[in-house]
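Student: After the sequence you'll find the predicted model.
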Amino acid sequence: MDWRVQMRRSSFFAICCMWGVLIIAPALWLLIGAMVEWGVSSQSIAAWVQAIGSVGAILCAVFIANAQHGREQVEIKRQSYQRDVGLATRLRFVAFQLVVAVHDLVQQLNKGVDLPENVSIGYESVLARLNQNFDDDLSVERIEIAMKVRYDLGIIVRVLCDKGSTPEYLMRTIRDMKVQLESHLKQAENHLESVSGQVNEERT
C-alpha cells in the first residue's frame, strides 16, 4: 500500500479519536454532573456510565471492523492491479519480441538467405509460452489480444514448417503477419498504458 494512502487513513483515524475525546468525554462529564445535581443515586449513575461505555465499545468495535474490512478490500484491489500490470507487461513484451523476430525474418528473406530447417522452433516455443501464461487471465481485452497473437504466430509456424511453401508465398505470408503483429503490439502497449494509469490513480 502506498505510504501516502496510509498517512491519509492514519490521519483520519487520529482526527476521529481526537474529536471523540473532545466531545464525548466532556459530554459524559456534564451528564454525570447534571445527574448528581438532580439527585440521582450513585448506583444509577454507575449504571448509566456502564451503559454508555458499552454502547461506545460496540460503536468502536463496529468502526474498527469496518476500517479493517476497508483495508483488506484495498489490499485485494491493489494486488489485482499489480497482477494486471504484470500480465499486461508480459503480453507487451511477447508481442514486441515477435515483431522484432519477424522483422529479422523478413530481412533474411529479402536477402535470399536460406533459412535453417529448425527456424520454426523459436516461434513454437513462444507460442507454447503464450498458451501457458494467459490461460487463467480474466481480462477480456488481454485475452483478445493474446488470441490474435496466437493465431498469427500459428500461421507463421505453419508456413515455416511447410516444406512445400514457395519463397513468394512464404515472403507474402510473413510480411502480412508482421503487419498484424505490429498492430497487436500497439494494442498491447495501449492496454499496458491504460492498466498502469489505473494503478497510478489508485496510489494518488
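Tutor: Perfect, I can see it now.

Student: make it CA atoms for all contacts and neighbour counts henceforth
Tutor: Will do.

Student: chain center to stretch 67-84: distance?
Tutor: Per CA atoms, centre = their mean, to the nearest Å, the displacement of stretch 67-84 from the mean C-alpha position of its chain is 10 Å.

Student: What residues of that stretch count as buried?
Tutor: Buried positions in stretch 67-84, judged by neighbour count with 16 or more other CA atoms under 10 Å: 78, 81, 84.

Student: How far away from the center of its chain is the strand or helix carrying the second one?
Tutor: Assigning secondary structure by DSSP states H and E places residue 81 in helix 42-110. For helix 42-110, the separation from the chain centroid amounts to 9 Å (computed by CA atoms, centre = their mean).

Student: Ok, stretch 178-186 next?
Tutor: 24 Å.

Student: Please apply the same query to stretch 154-170.
Tutor: The chain centroid and the centroid of stretch 154-170 are separated by 39 Å under CA atoms, centre = their mean.

Student: That one: end-to-end distance?
Tutor: In stretch 154-170, first residue to last residue: 14 Å (CA to CA, to the nearest Å).

Student: before we move on, back to that, export the buried residues of stretch 67-84 to JSON lines and tack on distance to residue 103?
Tutor: Below are the buried residues of stretch 67-84 laid out as JSON lines (distance: CA to CA, whole Å):
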{"residue": "78", "distance to residue 103": "37"}
{"residue": "81", "distance to residue 103": "33"}
{"residue": "84", "distance to residue 103": "28"}
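
Student: Report the central residue of this protein.
Tutor: residue 81 (1.4 Å; CA atoms, centre = their mean).

Student: hang on, isn't that residue packed against residue 200?
Tutor: No: under the criterion of CA atoms under 8 Å, residue 81 is not in contact with residue 200, lying 9.9 Å apart.

Student: try this one next to it:
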Amino acid sequence: MSWDCISAWIEHHPGLASWVQALGSIAALGLAVWIPASQRRYEFRRNAAQERDRSVGYATRLFLMIKELETAILAINDRYQLGTSSVDLQIAVVLERLLDRFHDGFRDDLDAERIILTMDFRSLLTDLITVLRADLGFPGKDHRDGQVSEFKQLFEPMLDNAAALLVAAKEAQQTTH
C-alpha cells in the first residue's frame, strides 16, 4: 500500500479528516483525565504506605526508648540495693540524654495514642531525673527505694501500651502489603 493509495482514499472521503481529528481530540481528553487520576491514586497509595512505615518506625522507637528506661530503672534499683548511690548523677545525665533524644525523635509524630504515651513518658522521665538529682545528698535509702518502686509501677503499663501500639502498627503494615 503506497502513500498515493492512502492519499487518494482520503480525497474520496472529504469528511474523514474532521472525524479523525474529532476522535483524536476525544482520545486526548480521555488521556488528559486518566493520567492525573492515575497519578493521584499512585501518590495516595505511596503516601499511605509511607505513613504506615513511619508509624511502625515511631512505635518501634517508642518501645525501644521505654525499654531503655526500664533498663535504667532496674540499674538504679540494683545500685540502691547495693547501697551505691554515688552514680545517681551519671544515671541522671544518661536519662537527660534519653529525654533529649525523645524530644527530637517524636517532634513530628501525629498519632494521638503515641502522643499521650510520649507525654506520660516525658513526665515520668523528668520526675525520675528530678528525684535522682534531689537524692544525691539524701541519705534515706528506704525513701529512695520507695520512689524507685513507684516509678517501676508507673512504668510497667507504659511498656505494655508501647508494645501494644507496636504490634498494632506492624499488623496494619502487614495487612496492606
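Tutor: Received the coordinates, thanks. Because the structure is predicted, anything quoted here is derived from the model rather than measured.

Student: Could you get me the TM-score between them?
Tutor: The TM-score (TM-score structural alignment, normalised by the length of the second structure) is 0.83; 163 aligned residues with a CA RMSD of 1.8 Å.

Student: hmm, back to that, which other residues reach the helix or strand following the helix holding residue 81 of the first structure?
Tutor: Downstream of helix 42-110 of the first structure, the next assigned helix or strand under DSSP H and E is helix 120-133. By CA atoms under 8 Å, 6 or more residues apart in numbering, the list of residues contacting helix 120-133 of the first structure from outside reads 94, 146, 150, 153, 154, 156, 157, 160, 161.

Student: How about the fifth one: what's its closest non-neighbour residue?
Tutor: With CA to CA, 6 or more residues apart in numbering as the measure, residue 127 is the residue that lies nearest to residue 154 of the first structure, at 7.3 Å, once sequence neighbours are left out.

Student: Give the aligned equivalent of the one you found in the second structure.
Tutor: The alignment partner of residue 127 of the first structure in the second structure, by TM-score structural alignment, is residue 99.

Student: Residue 151 of the first structure too?
Tutor: Aligned by TM-score structural alignment, residue 151 of the first structure pairs with residue 123 of the second structure.

Student: buried residues in whichever strand or helix holds that match?
Tutor: Here residue 123 of the second structure, judged by DSSP H and E, is contained in helix 112-134. Of all the residues in helix 112-134 of the second structure, those buried under the rule 16+ other CA under 10 Å are 114, 117-118, 121-122, 124-126, 128-129, 131-133.

Student: can you put those in TSV and add distance to residue 92 of the second structure?
Tutor: Below are those laid out as TSV (distance: CA to CA, whole Å):
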residue	distance to residue 92 of the second structure
114	24
117	21
118	19
121	15
122	14
124	13
125	10
126	10
128	8
129	5
131	9
132	6
133	7
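
Student: rewinding a little: now for the match of residue 127 of the first structure, how many residues are close by?
Tutor: 20 (other CA atoms under 10 Å).

Student: And the one 10 residues further on, by the same measure?
Tutor: By other CA under 10 Å, 14 other residues sit near residue 109 of the second structure.

Student: do residue 176 of the first structure as well
Tutor: Using other CA under 10 Å, residue 176 of the first structure has 13 neighbouring residues.

Student: How about the one 10 residues further on?
Tutor: Residue 186 of the first structure is surrounded by 14 other residues when neighbours are defined as other CA under 10 Å.

Student: The second structure: which residue goes with that one?
Tutor: In the second structure, residue 186 of the first structure lands on residue 160 (TM-score structural alignment).

Student: Which of the residues in the one helix or strand that match maps to are classified as buried?
Tutor: Using DSSP H and E, residue 160 of the second structure maps to helix 141-176. Across helix 141-176 of the second structure, burial judged by 16+ other CA under 10 Å covers 144-145, 147-148, 151-152, 155, 158-159, 162-163, 165-166, 169-170, 173.

Student: Over to stretch 18-34 of the first structure?
Tutor: For stretch 18-34 of the first structure, burial by neighbour count (16+ other CA under 10 Å) applies to residue 32.

Student: what do you get for stretch 101-112 of the second structure?
Tutor: By neighbour count on 16+ other CA under 10 Å, the buried set for stretch 101-112 of the second structure is residue 102.
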